[in-house]
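> please find the sequence and the predicted model below.
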Amino acid sequence: MNRCNWVTNDPVYIHYHDHEWGIPVYEDQKLFEMLSLEGAQAGLNWITILKRRENYKKAFDQFNIDIVANYSEEKIQSLLQNPEIIRNEKKIRSVVKNARLVIEIQKDFGSFSNFLWNYVNNQPIINHWSKDEEVPANTALSKKISNDLRKKGFSFVGPTIIYSFMQAIGMVNDHLITCFCHPAYIHNSK
């Protein structure tokens, strides 16, 4: 089975690639989870976060936006002592702050999903890369979304983090055309 070249033989990576990466996500809680995990990944390897994902979900109340937005200082301090997650204070505090800002977006746009998917007219961008080197680290669109989120007060939403987020939630499908998850591969194999 042909997969994208970045996938190792680690079962966690294989499952993520085969069942999540590039598949559209529209549910606000899942979108918030992925934004938070992408922020946690900044400066680290993605597999480091993927392997701690269940710990993050447990620590952050399954990324329930309303619960996280109301975390007390005591809860934040307990997260800073949690050895099961990356104990970076700026990253932990950003999850709480970003949850509060997601709630503001939900009030203004009906949902976080509406806000995000509007950038691509509710249609995933399907790229046709044949080599890893062709896949960008960020794009003009990820820069725009990053700037818009920063203006709203979000943190850990730089253009590269946002592009990874867009890939993770399927706003962008960057599976290589040789990968069995790419629509062209699926279409051509029939």
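In hand now; what should we look at? Numbers count the residues shown, from 1 in each chain.
> okay, CA-based contacts and neighbour counts for the rest of this
OK.
> please name the nearest non-neighbouring residue to residue 37.
For residue 37, ignoring the flanking residues on the chain, the nearest one in space by C-alpha to C-alpha, 6 or more residues apart in numbering is residue 49 at 6.8 Å.
> next one: the helix or strand that neighbour falls within to chain centre, how far?
Assigned by DSSP states H and E, residue 49 falls within helix 46-50. Distance of helix 46-50 from its chain centroid, counting by C-alpha atoms, centre = their mean, to the nearest Å, is 12 Å.
> this is the other structure I want to compare:
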Amino acid sequence: MARCDWAGPDQIYIDYHDTEWGVPEYDSRALWEKLVLDGFQAGLSWITILKKRENFRAAFADFDPDIIAGWGETDIRRLLADPGIIRHRGKIAATITNAQAWQRIEADQGFATFLWSYVDGVPLQTGLADRSAMPTQSALSVQISKDLKKAGFKFCGPTIVYAFMEATGLINNHVTTCPRHAACAALARLPAV
């Protein structure tokens, strides 16, 4: 069995595929971090974000939304001067806005609960043997994107949300010939009875 063909040749990409991508994530804060990073990835390659991820964590207070929600223009200027991250004013400002939106959802129902409710708490399994047949968005990613935007999120279009769903295991898009397909499927939590 061979891993998904996108995973390589860089070791950081292989490690990400083999240990993180598609693993169901149930932690609200970790889900928020991954959504923010997917927003920063828009228009860029994912490996660019992976290589800068630790810099992002340092620059963004380890992605603590409760800290970031209180940031303002001084913090935006500081981040725009940081060569270790993607210096895009709109994406940086959106991270602050998204932290505030995360706080509202987290207080209301929990961000993880909010996201996992779209799949009834169980990851969707595409079961495809070839990534060429996989879409870049779906009706579900369109709906989640609309609902996130309604809640105040930015940089969360349907394509970003679909990539996020794949990364966080809301959908298992490892090809069936990849050993991680079955491994990620086995990690899914069953819904509470």
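Thanks, I have the structure now. None of these values were measured; they are calculated from a predicted model.
> and the TM-score between them?
Laid over one another, the chains give 0.94 as their TM-score (TM-score structural alignment, normalised by the length of the first structure), with 186 aligned residues with a C-alpha RMSD of 1.6 Å.
> how many neighbours does the equivalent of the residue nearest to residue 37 of the first structure over in the second structure have?
In the second structure, residue 49 of the first structure lines up with residue 49, judged by TM-score structural alignment. Close neighbours of residue 49 of the second structure, defined as other C-alpha atoms under 10 Å, add up to 19.
> got it, and residue 89 of the first structure?
Neighbours of residue 89 of the first structure (other C-alpha under 10 Å): 12.
> ok so, going back, just give me the mean distance for the helix holding residue 49 of the first structure relative to the second structure.
Once fitted to the second structure, helix 46-50 of the first structure is off its aligned match by 0.5 Å on average (mean C-alpha distance after the TM-score superposition for the first structure).
> contacts for the longest helix along the first structure next, please.
Assignment by DSSP state H gives helix 89-109 as the longest helix of the first structure. Here helix 89-109 of the first structure makes contact (C-alpha atoms under 8 Å, 6 or more residues apart in numbering) with 32, 36, 39-40, 65-66, 68-71, 76, 79-80, 111-112, 115, 152-156.
> please spell out which residues along that helix are buried.
For helix 89-109 of the first structure, the neighbour count (16 or more other C-alpha atoms under 10 Å) marks 91-103, 105 as buried.
> again, but for stretch 150-157 of the second structure
Neighbour-count burial for stretch 150-157 of the second structure, counted by 16+ other C-alpha under 10 Å, picks out 152, 153, 154, 155, 156, 157.
> what of stretch 74-87 of the second structure?
Going by neighbour count (16+ other C-alpha under 10 Å), the buried part of stretch 74-87 of the second structure is 75, 76, 79, 80, 84, 85, 86, 87.
> again with stretch 107-122 of the second structure
Within stretch 107-122 of the second structure, the residues that count as buried by 16+ other C-alpha under 10 Å are 110, 111, 112, 113, 114, 115, 116, 118, 121, 122.
> which parts of the first structure are strands?
For the first structure, the strands defined by DSSP state E occupy 125-126, 172-173.
> out of those strands, indicate the one that is most buried.
By mean neighbour count, with neighbours taken as mean count of other C-alpha atoms under 10 Å, strand 172-173 ranks first of those at a mean of 22.
> format the strands of the first structure as TSV; extra columns: distance to residue 23 of the first structure.
What follows is the strands of the first structure, written out as TSV (distance: least, C-alpha to C-alpha, whole Å):
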stretch	distance to residue 23 of the first structure
strand 125-126	11
strand 172-173	7
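> so which of those strands gets nearest residue 20 of the first structure?
Nearest to residue 20 of the first structure among the strands of the first structure is strand 172-173 (10.8 Å), distances taken as C-alpha to C-alpha.
> check which helices and strands that closest one sits against.
Under the contact criterion of 3 or more C-alpha pairs under 8 Å, 6 or more residues apart in numbering; DSSP states H and E, strand 172-173 of the first structure touches strand 125-126.
> contacts for the strand it packs on, please.
Contacts for strand 125-126 of the first structure (C-alpha under 8 Å, 6+ apart): 171, 172, 173, 174.
> tell me the average deviation of that strand from the second structure after fitting.
Counting by mean C-alpha distance after the TM-score superposition for the first structure, strand 125-126 of the first structure comes out at 0.8 Å.
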